[in-house]
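Visitor: this one's sequence-less:
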């Protein structure tokens, strides 16, 4: 790594951009998960049922799936500085609206809209890739993702105490609202302190908007196939809320929402054709091609890694409580160790990918996930508690490391499409979270861990066969029409 990369505690050059970016991501996750540690107070004040609480938790991730796609397109077209500032302002306003809600309906609507803030992650991926060279981008993206993700854990650690300090029945409202104010204030800091690219660099933009560009007939078909799970996950959320499951939606409302998801899918596929239909009649120049299979593989790996993380973090405290003779407080603390590993494992995964190759690192992390979840399926009450916790921590290191290796690869697919690649990959993480939570509802914890390990094994086979290391150069078309070759050291 270059000398500048080691000056982590400086606030100059690209290190300054890195710090400003991970703080923005930290705040966005603080806002996104500010309700979870305060849910008991919210439930008591509104008299919520278990189904209504589960609905709020599900709605919190629903909008993030399409939002990450849309934000990815926006950041490629408009630049990270403007888009991240806008995300923070809007999320701050929605956060204040949630804090002022006086009915379950208002809680549900504002929580659903707040899922939008989870898409802020995508913006920083493009921004960091503009400032760091390929040999360092994995480590930088890992720091950005890992430290930013800690915003969710920080919410759990700090907001209950803050609500208690405010006091009264509305203490939770002031605690939640304060995170919204922080987001709005930091949006101004981010807008005035950040540049999209280093001085003299070109910010490459997609030739067309509304869908990702692909460069061959086969990639067109694969892109269409990879879009299907995004809409199926949204339909799955509607099903979970329908009379067939939680019963929070009526039959008519459910059918209307299914129709909305179908219309969204049709519009998306029409836009994919409008942007890419030319590949069936024209040949894309060799210098402008990229293999979309790389995007598809990164999507699947992130689904197995971040998707399983979302599900495991949700069930682990209760798993410890039911398996061992411990208090609920200790079970919550032990369950939190899984997400805590983000601080070191994501940067670690990115760093190893920078040093030893993206394909090797991704495969290594998937192997660790397979073995880790497989052994976790054997945990029962006869295990020593420290051994069970140690296994969870080790498995988490591989899960978070896989997330780091994925985003070490995302910026190297195609420079001008980095936001869209990051958005689609991030959306697949949420798809995995939704699907795995549904699986969890119908199987035992041991079977659940085996399912996670089995899916990781299947994806490992695909990575081993089809994934490619980034080439030594990539190309982009300059605004004046000339072609620039970009080194990927």
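Guide: Looks like it arrived, so ask away. Just so you know, these numbers come straight off a predicted model, no measurement behind them.
Visitor: C-alpha from now on. contacts and neighbour counts both.
Guide: Will do.
Visitor: which residue sits closest to residue 37, ignoring its sequence neighbours?
Guide: residue 156 (5.1 Å; C-alpha to C-alpha, 6 or more residues apart in numbering).
Visitor: so what's that neighbour up against?
Guide: Residue 156 makes contact with 34, 36, 37 under the criterion C-alpha atoms under 8 Å, 6 or more residues apart in numbering.
Visitor: Let me see the contact set for the closest residue to residue 173 other than its chain neighbours.
Guide: Excluding the flanking residues, the one nearest residue 173 by C-alpha to C-alpha, 6+ apart is residue 99, at 4.7 Å. Residue 99 makes contact with 172, 173, 174, 176, 177, according to C-alpha under 8 Å, 6+ apart.
Visitor: Try it again at 7 Å.
Guide: 173, 176, 177 (C-alpha atoms under 7 Å, 6 or more residues apart in numbering).
Visitor: and for the host helix or strand of the last one, what are the contacting residues?
Guide: Assessed by DSSP states H and E, residue 177 sits inside helix 171-193. Contacts with helix 171-193, where a contact means C-alpha under 7 Å, 6+ apart, come from 20, 27, 31, 34, 38, 41, 81-82, 85, 88-89, 91-93, 95-96, 99-100, 159, 162-164, 166.
Visitor: circling back to that earlier point, assign the residue nearest to residue 37 to helix, strand or coil.
Guide: Residue 156 falls in the helix class when you classify it by DSSP: H, G, I helix; E, B strand; the rest coil.
Visitor: And it, how far from residue 31?
Guide: 11 Å (C-alpha to C-alpha, to the nearest Å).
Visitor: ditto for residue 5
Guide: Applying C-alpha to C-alpha to residue 5 and residue 31 gives a distance of 30 Å.
Visitor: Those two - which one has more neighbours?
Guide: The neighbour count for residue 5 versus residue 31, taken as other C-alpha atoms under 10 Å, is higher for residue 31 (30 against 14).
Visitor: The more buried one: what's it in contact with?
Guide: Residues near residue 31 by C-alpha under 7 Å, 6+ apart: 95, 179, 180.
Visitor: Equivalent analysis for residue 130, please.
Guide: Applying C-alpha under 7 Å, 6+ apart, the residues contacting residue 130 are residue 197.
Visitor: Take this one as well and set it beside the first:
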């Protein structure tokens, strides 16, 4: 039967799904190659612990604005050209990074490499074009969960490649080989996919540069929701400042703050200009949507993906510092965490398709909240076994939550899906920056407790304000005819 999901097929929409999750896998493998390569880089170049930490911070900084920009570009130009461009250009920048000689060169190229992490946004739009609403949750979950596994792919393969060369340049060869694979796949991908099934229309926003909204209240909320993105970038700048890590001067610090302020003011102006005209004229019913839906999903992804990135970064050290586990044992136990993505994120999407998106979001956020509040009560006298069980439970719920969020993202407003996905994705990185900064200032139990509290607040927003997408969306084609897209 046509509607039955067949993930073992490599025809039609399934071919697009498999080609696209692997494109995401390759982008994450290149982007997150820095973590497993850092011990090799540090030894080869004699970097201090502070310098290594700065590179890791710079690796995520550019991803925050990049996901917003890429979301706009994918809605305008289409996913095929965007994903291919990100893989090819990202691979070239990554190769350049791997052959830099000075620390300043490494830092600049790693900062630029952060845009590769925006590739995630592109596939969200493409998968939503190929799969009907009743299957979009499981399809997006597989795309996100299996593609995310690129970070594990880098961790498993690249150290082995670097070691096999047996000299100080081993890390350079490893990153170069991964980057060349990404470039080759980007070219292959361009010639292997189309933006929509044959006969379908690729809907684009009327104007680009900011998201179109449906009311003046939504416009105010949209502008307010951009503030956390700038605060996260300011927080990263403070982290590098003389008062924190001392890696940049006070002059550079102030210059960055001023630049961020100017960009924010320009964005507010652009947002107003883009929306003022059509808000004054009145937004046609078929183009209306509630921006509160976007805002709640943004905060939800801040919790789920932010938690995922933050916890996977600190888990091994937590096991070592508090429970004195051997480093290898701790690393293996922490390594379970990214593997959860293979089933938990698709599972969250599948359950959303089957039982309703709001219901599953309420269930998984209850799980995230309770798991991390429980971890917030842990002390060093606990047995390690319930602690491991709680971290795994928290991982399952948070990753299933990411799947449930992106089961709903494509159903809000089809032609803005890239921008909506981009904003949610950027908030995921904001969450990681926020939680990791808190972790550097407090003990592990307080870090876990904060995640539980923030998750509980978002759970209340979901219960009270989030609305289940129902009925259908309508889009107007260029010739004036109306196309109806079923939501359930």
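Guide: Nice, thanks for sending it over. Keep in mind it's a predicted model, so treat the numbers as computed, not measured.
Visitor: TM between them?
Guide: Here the TM-score for the pair of chains, by TM-score structural alignment, normalised by the length of the second structure, is 0.98; 488 aligned residues with a C-alpha RMSD of 1.2 Å.
Visitor: So which of the contacts of residue 99 of the first structure is surrounded by the most neighbours?
Guide: Using other C-alpha under 10 Å as the neighbour test, the contacts of residue 99 of the first structure are led by residue 176, with 28 neighbours.
Visitor: Now stretch 440-457 of the first structure: buried residues?
Guide: Buried residues in stretch 440-457 of the first structure, counted by 16 or more other C-alpha atoms under 10 Å: 440, 445-457.
Visitor: Residue 475 of the first structure: which of these is nearest?
Guide: Using C-alpha to C-alpha, residue 456 comes nearest to residue 475 of the first structure of these, at 32.6 Å.
Visitor: aligned partner of the closest one in the second structure?
Guide: Using TM-score structural alignment as the criterion, residue 456 of the first structure maps onto residue 455 of the second structure.
Visitor: Show me what the helix or strand that contains that match packs onto, helices and strands only.
Guide: Here residue 455 of the second structure, judged by DSSP H and E, is contained in helix 444-465. Where contact means 3 or more C-alpha pairs under 7 Å, 6 or more residues apart in numbering; DSSP states H and E, helix 444-465 of the second structure is packed against helix 291-323, helix 357-375.
Visitor: Mean deviation, the following helix or strand past the shortest one versus the first structure?
Guide: Past helix 357-375 of the second structure, heading to the C-terminal end, the next element that is a helix or strand (DSSP H and E) is helix 384-408. The superposed helix 384-408 of the second structure is, by mean C-alpha distance after the TM-score superposition for the first structure, a mean 1.0 Å from where its aligned residues fall in the first structure.
Visitor: The first structure: matching residues for the helix or strand that helix 384-408 of the second structure is followed by?
Guide: Once helix 384-408 of the second structure ends, the next helix or strand along the chain (criterion: DSSP H and E) is helix 417-439. Under TM-score structural alignment, the match for helix 417-439 of the second structure in the first structure covers residues 418-440.
Visitor: residues in contact with that stretch?
Guide: For stretch 418-440 of the first structure, the surrounding residues in contact (C-alpha under 7 Å, 6+ apart) are 65, 68-69, 71-73, 75-76, 122-123, 125-126, 212, 230, 233, 295, 298-299, 302-304, 306-308, 310-311, 410-411, 448.
Visitor: buried stuff in that stretch?
Guide: For stretch 418-440 of the first structure, the neighbour count (16+ other C-alpha under 10 Å) marks 418-437, 439-440 as buried.
Visitor: Also stretch 233-251 of the second structure?
Guide: 233, 234, 235, 236, 237, 238, 239, 240, 241, 247, 248.
Visitor: quick one, strands of the stretch 101-250 of the first structure?
Guide: Shown for the stretch 101-250 of the first structure, no strands are assigned by DSSP state E, counting those that start in this stretch.
Visitor: need the contact list for residue 398 of the first structure.
Guide: Counted by C-alpha under 7 Å, 6+ apart, residue 398 of the first structure has contacts 365, 368, 369.
Visitor: how much space between residue 125 of the first structure and residue 50 of the first structure?
Guide: Counting by C-alpha to C-alpha - residue 125 of the first structure and residue 50 of the first structure are separated by 37 Å.
Visitor: Between those two, which is the more surrounded one?
Guide: Neighbours of residue 125 of the first structure and residue 50, each counted by other C-alpha under 10 Å, are more numerous for residue 125; the result is 29 against 10.
Visitor: Provide a list of residues in contact with that one.
Guide: Residues in contact with residue 125 of the first structure (C-alpha under 7 Å, 6+ apart) are 141, 422.
Visitor: which of the contacts of residue 31 of the first structure has the most neighbours?
Guide: residue 180 (30 neighbours).
Visitor: Just give the nearest non-adjacent residue to that residue, would you?
Guide: Using C-alpha to C-alpha, 6+ apart, the nearest residue to residue 180 of the first structure is residue 92, at 3.8 Å.
Visitor: Which strand or helix spans the one you found?
Guide: According to DSSP H and E, residue 92 of the first structure maps onto helix 80-99.
Visitor: how far does that helix sit from the chain's center?
Guide: Here helix 80-99 of the first structure shows a centroid-to-chain-centroid distance of 17 Å under the convention C-alpha atoms, centre = their mean, to the nearest Å.
Visitor: tilt between that helix and helix 418-440?
Guide: 40 degrees (axes from the mean of the first three to the mean of the last three C-alpha atoms, to 10 degrees).
Visitor: Just give me the mean distance for helix 80-99 of the first structure relative to the second structure.
Guide: Looks like 0.5 Å for helix 80-99 of the first structure (mean C-alpha distance after the TM-score superposition for the first structure).
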